[in-house]
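**Q** Okay, sequence plus prediction incoming.
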Amino acid sequence: MTASDGCETHFVSPDPVLWDITRTNNLTHLYRAVNAMPSPLASQWKNLAFSALVLRLIMDNPRDGETAQSRLKQVGMISILYHMHIGQVPLTLTNIVEETGLTRTGVAETVDQLVQRKILTETLEKNMLGRGTARRFHIAPTLFERLKSDEIL
């Protein structure tokens, strides 16, 4: 099957195996092209690429003794954290608890798993009152580097 756009003829494969082989390369080129366009569509494609990357990193790499439920919880948590990051909300336990409605212990457990996977990095900072320390998290820069490279999936 072929499709013509006027000047060039492109092969469109109905075979899902061939699509799977070229999918990573196509997504990389699509991400780069969309990244050059400042628009709402570009933002949606970046979100989709980030979601696909973290989904594969978490679901395809189970840790010893980890349940499928735990991995799904991590996927959900990193999705929320990514949207908080986009909204420039500091990723602290208090802010995450407010955003999710989960208990502090539940948030800490899931976030700790993401830190162990190196999807998040953690720093200790003085809390707002100037006494004690607060844990602050950041999405690992390596994830954004992978999105810009050929390692999306």
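**A** All right, it came through fine.
**Q** can we go C-alpha only for contacts and neighbour counts from here?
**A** Will do.
**Q** neighbours around Ile78, how many?
**A** 21 (other C-alpha atoms under 10 Å).
**Q** Tell me which residues touch it, please.
**A** With contacts defined as C-alpha atoms under 8 Å, 6 or more residues apart in numbering, Ile78 is in contact with 54, 114.
**Q** so where does it fall, helix or strand?
**A** helix 68-86 (DSSP states H and E).
**Q** Put this next to the previous one:
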Amino acid sequence: MASTLNTQLHSISFAAFILQEIMGNPREDETPQSRLKQVGMMSVLYIMHQGHQPLTISNLVEITKLTRMGVSEVIEPLIARGMLTETFVKNSMGRGKARQFAISEEIFEKLQSFQMR
């Protein structure tokens, strides 16, 4: 039972942290709508992360039903904020390159230190 409670607390902590980081620290070139999209995208990315799904543009397009450009427009500010890291991997056909993302380890470290208190 404690494991389920820890998982729920971690999810709530993640959501609250992301909301505060994005909405509480607006960047000069962002609109409120852009920040809200970033919060939503981080929620989707976190759920994918928890489900061990690759965080790729193709998977995000499939889940969100946004266009590739729509996904990229939301992802780019998250990379600029340092909330996501980006690497290039071989695409599913093994011939080209695909962008793969990861939630920054720094976020998880901050959450862990918060939960230890």
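**A** Now that the structure is in, tell me what you want to look at. No experiment lies behind these values; they were computed from the predicted model shown.
**Q** Could you tell me the TM-score of the two chains?
**A** With the length set by TM-score structural alignment, normalised by the length of structure 2, the two chains reach a TM-score of 0.93; 115 aligned residues with a C-alpha RMSD of 1.4 Å.
**Q** before we move on, the earlier item: pull up the aligned stretch in structure 2 for the helix holding Ile78 of structure 1.
**A** The alignment of helix 68-86 of structure 1 onto structure 2 (TM-score structural alignment) covers residues 32-50.
**Q** after superposition, how close is that stretch to structure 1?
**A** Superposing on structure 1 and averaging over aligned pairs (mean C-alpha distance after the TM-score superposition for structure 1), stretch 32-50 of structure 2 comes out at 0.3 Å.
**Q** now for the top helix by length along structure 2, which elements pack on it?
**A** Longest helix of structure 2, by residue count under DSSP state H: helix 2-23. In terms of contacts (3 or more C-alpha pairs under 8 Å, 6 or more residues apart in numbering; DSSP states H and E), helix 2-23 of structure 2 is packed against helix 32-50, helix 105-116.
**Q** Report the angle between the helix holding Ile78 of structure 1 and helix 40-59.
**A** 150 degrees (axes from the mean of the first three to the mean of the last three C-alpha atoms, to 10 degrees).
**Q** For helix 68-86 of structure 1, which residues meet the burial criterion?
**A** For helix 68-86 of structure 1, the buried set under the neighbour-count rule, 16 or more other C-alpha atoms under 10 Å, comprises 70-71, 74-75, 77-79, 81-82, 84.
**Q** Ok, stretch 53-67 of structure 1 next?
**A** For stretch 53-67 of structure 1, the buried set under the neighbour-count rule, 16+ other C-alpha under 10 Å, comprises 53-55, 57-58.
**Q** would you turn those residues into TSV with distance to Asp20 of structure 1?
**A** As requested, the buried residues of stretch 53-67 of structure 1 are arranged in TSV below (distance: C-alpha to C-alpha, whole Å):
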residue	distance to Asp20 of structure 1
Leu53	15
Val54	18
Leu55	16
Leu57	17
Ile58	20
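**Q** Pick out whichever of those residues sits closest to Leu120 of structure 1.
**A** Using C-alpha to C-alpha, Val54 is the member of the buried residues of stretch 53-67 of structure 1 that lies nearest Leu120 of structure 1, at 11.1 Å.
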